[in-house]
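Trainee: structure for this input, please:
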Amino acid sequence: MNRIDRLHAILTHLQSKRRVTAQEIADRFNISLRTVYRDVKALDESGVPVIGEAGSGYTIMEGYRLPPVMFSQQEANALLLGGKLAEKLTDGSIRQHFEAALFKIKAVLRSTDKENLDNLNNHIEVLRFRGPSDENADSHLTALQQSIAERRVIYIRYHSGGKEELSERMVEPIGLWYYSMYWHLIGWCRLRKGYRDFRVSRIQRLQLKDETFDGSVHPTLHGYIDSMKKDKSELNEAVVTMQNEFIRYIRESRYYYGFVKDEAAGDNCTRMYFMTGHMEYFARWLLTFTNAVKVESPQLLKDTMASFSKELHQHYAG
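Mentor: Below you'll find the predicted structure:
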């Protein structure tokens, strides 16, 4: 990247956040801090109102706006791909805002790039399985983002999938986490007096309260995730081998059951590792593959599979 392009990119970066540190700029553009200082000084001398705050970072004077940005063809293609993902991996509240933003972005594209996007649009698709529990959860993500940004307490009516319970909670949200094909809300539950993981598709009702909370008393989302990786007391590892000819049937569904990794196991089989907190539920899923799957560990899973198999035999033999 030449210096002119870098100066333009640094200005865009400065406008993307309320405050940007010199180290952030250095890391993003792979340049030294000395170069950052020179580039920021050059922007200031060219008339850009950059305000430097000692020990804090740089800000752009309120009211200053960069003229409409022209996107490259590759950047426009990336936005199209992002739009496809947003369409299938978010809910209705997010999709309508993303579509509006994408129309504004397309308005500043060159004619050739607009034509390229139209041609490319019909050649990219994202497929996602949506279960019955997703059908009524189509408007929560926008409200959840607002509650996290403004540190507002939320009320939720939540349906627990494991215990089949319906409960009402007051929650202090700390973040949204996408894993195992679903969005999850992480927050401090006042009812349970602890941090809880709520699958967004199981939230039947949500209301933002006027009450705010002190976010400094909670960990960041990344801090929470790191602690979960260190503390797996509520999860158990399950190791199974499956015949390769059946693997194609579980490429996507295995993530619903805590899939971690796989490896070749010889004899045309694959060894798969899962982390699950519901061994009985996991065993019922494995049972659908009959003798195509073999449990290696733990013993509890082996015993559970044996018990289910015996019950099934008695049911049909009787």
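
Trainee: only C-alpha atoms from now on, for both contacts and neighbour counts.
Mentor: Fine.

Trainee: what is the burial count for the residue lying closest to Phe259 once chain neighbours are set aside?
Mentor: Counting by C-alpha to C-alpha, 6 or more residues apart in numbering, Phe259 lies nearest to Phe274, which is 4.4 Å off, once chain neighbours are set aside. The tally of other residues near Phe274 (other C-alpha atoms under 10 Å) stands at 20.

Trainee: Phe274: what secondary structure?
Mentor: Using DSSP: H, G, I helix; E, B strand; the rest coil, the structure places Phe274 in strand.

Trainee: Gly52 belongs to a strand?
Mentor: Yes - under three-state DSSP, Gly52 sits within a strand.

Trainee: settle this for me: it is touching Thr59, isn't it.
Mentor: Yes - counting by C-alpha atoms under 8 Å, Gly52 does reach Thr59; the two are 6.6 Å apart.

Trainee: show me which of those two is the more surrounded one.
Mentor: Higher neighbour count among Gly52 and Thr59: Thr59, with 19 against 16, using other C-alpha under 10 Å.

Trainee: distance between the helix or strand harbouring that one and the chain's centre?
Mentor: Assigned by DSSP states H and E, Thr59 belongs to strand 57-60. Between the centre of strand 57-60 and the centre of its chain there are 29 Å (C-alpha atoms, centre = their mean, to the nearest Å).

Trainee: for the comparison step, fold the sequence that follows:
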Amino acid sequence: MRRADRLFQIVQYLRGGRLVTAAQLADRLEVTTRTVYRDVADLIGSGVPIEGEAGVGYLMRDGYDLPPLMFTKDEIVALVAGARMIRAWGGAEMGRAAEEALVKIESVLPDEARLRAARVKIDAFSVFAMDEAMRMLVDRLEAACDQQIKLALGYSDAEGEVTQRDIRPLGLLFWGRTWTLAAYCEKRQDFRMFRLDRMDHVEERGPFKDEKGKTYRDFFARKRPEM
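Mentor: Predicted coordinates for the structure are as follows:
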């Protein structure tokens, strides 16, 4: 669950003046109590009228409503343009989700902001090989990165030689025409980037946990100067 969604859920659970403990919130949200303490402190700091303390419980008096969703004009342009780009070049589920997100956002925008969203003159079209199979692969690899699932795949290098790789998928990178997967390669014992259009028979190999020197942050620390 994204942190923004988690904060929203905490507010919902505390509505109505009921005392709710951090342990109960942690159980519902599937996080640690320490995470709940931090999230509640951030909500209080942002002005949400939550009462209580760690070890006792929290409550929120009746009458509090979340503030309406507001964006600046520049933020609206960025959201609309980004959604259209994902629709053109992203995964199949990503594209549908981007469209649905825009509908939800527009439904809560004031009239002037909604009209600004409709006037955005930025569009994107896929003229490259983004067929349905490639779009589904993008979705599948994004899910593997998010859920930290090891993958086994066949991979063709620039000369067409195919090798078998066991990798830890870390993140997807789009270069304006080609998608690549940033990963930690178990065979090479190092970070590698794999072009999606050179992959074959991708298979899941079970979960992995972050290890020092093998994370997405470590990848960028190493590769950013080259990129």
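
Trainee: TM-score for these two?
Mentor: The TM-score (TM-score structural alignment, normalised by the length of the second structure) is 0.63; 192 aligned residues with a C-alpha RMSD of 4.1 Å.

Trainee: show me what the residue nearest to Phe259 of the first structure lines up with in the second structure.
Mentor: When the second structure is aligned by TM-score structural alignment, Phe274 of the first structure is left unaligned.

Trainee: based on its surroundings, how many neighbours for Ala113 of the second structure?
Mentor: Applying other C-alpha under 10 Å, we find 17 residues neighbouring Ala113 of the second structure.

Trainee: where does it sit, in terms of helix or strand?
Mentor: Using DSSP H and E, Ala113 of the second structure falls within helix 111-118.

Trainee: how much does that helix stray from the first structure?
Mentor: Superposing on the first structure and averaging over aligned pairs (mean C-alpha distance after the TM-score superposition for the first structure), helix 111-118 of the second structure comes out at 3.2 Å.

Trainee: can you give me the distance of Ala238 of the first structure to Asp226 of the first structure?
Mentor: Computed as C-alpha to C-alpha, to the nearest Å, the Ala238 of the first structure to Asp226 of the first structure distance reads 21 Å.

Trainee: and those two? which has more neighbours close in?
Mentor: Using other C-alpha under 10 Å as the criterion, Ala238 of the first structure and Asp226 rank with Ala238 on top: 24 against 11.

Trainee: any idea what the more buried one aligns with in the second structure?
Mentor: Taking TM-score structural alignment, Ala238 of the first structure has no aligned residue in the second structure.

Trainee: same check, this time on Gln145 of the first structure
Mentor: In the second structure, the position corresponding to Gln145 of the first structure is occupied by Glu142, as judged by TM-score structural alignment.

Trainee: show residues contacting the host helix or strand of that match.
Mentor: In the assignment (DSSP H and E), Glu142 of the second structure maps to helix 132-147. For helix 132-147 of the second structure, contacts defined as C-alpha atoms under 8 Å, 6 or more residues apart in numbering pick out 89-94, 150-151, 168-172, 181, 196-197, 207.

Trainee: now the residues you listed: which count as buried?
Mentor: Buried subset of these (neighbour count, 16 or more other C-alpha atoms under 10 Å): 89-94, 150-151, 168-172, 181, 196.

Trainee: so which of those residues comes closest to Arg188 of the second structure?
Mentor: Distance to Arg188 of the second structure across those (C-alpha to C-alpha) is lowest for Arg168, with 11.8 Å.
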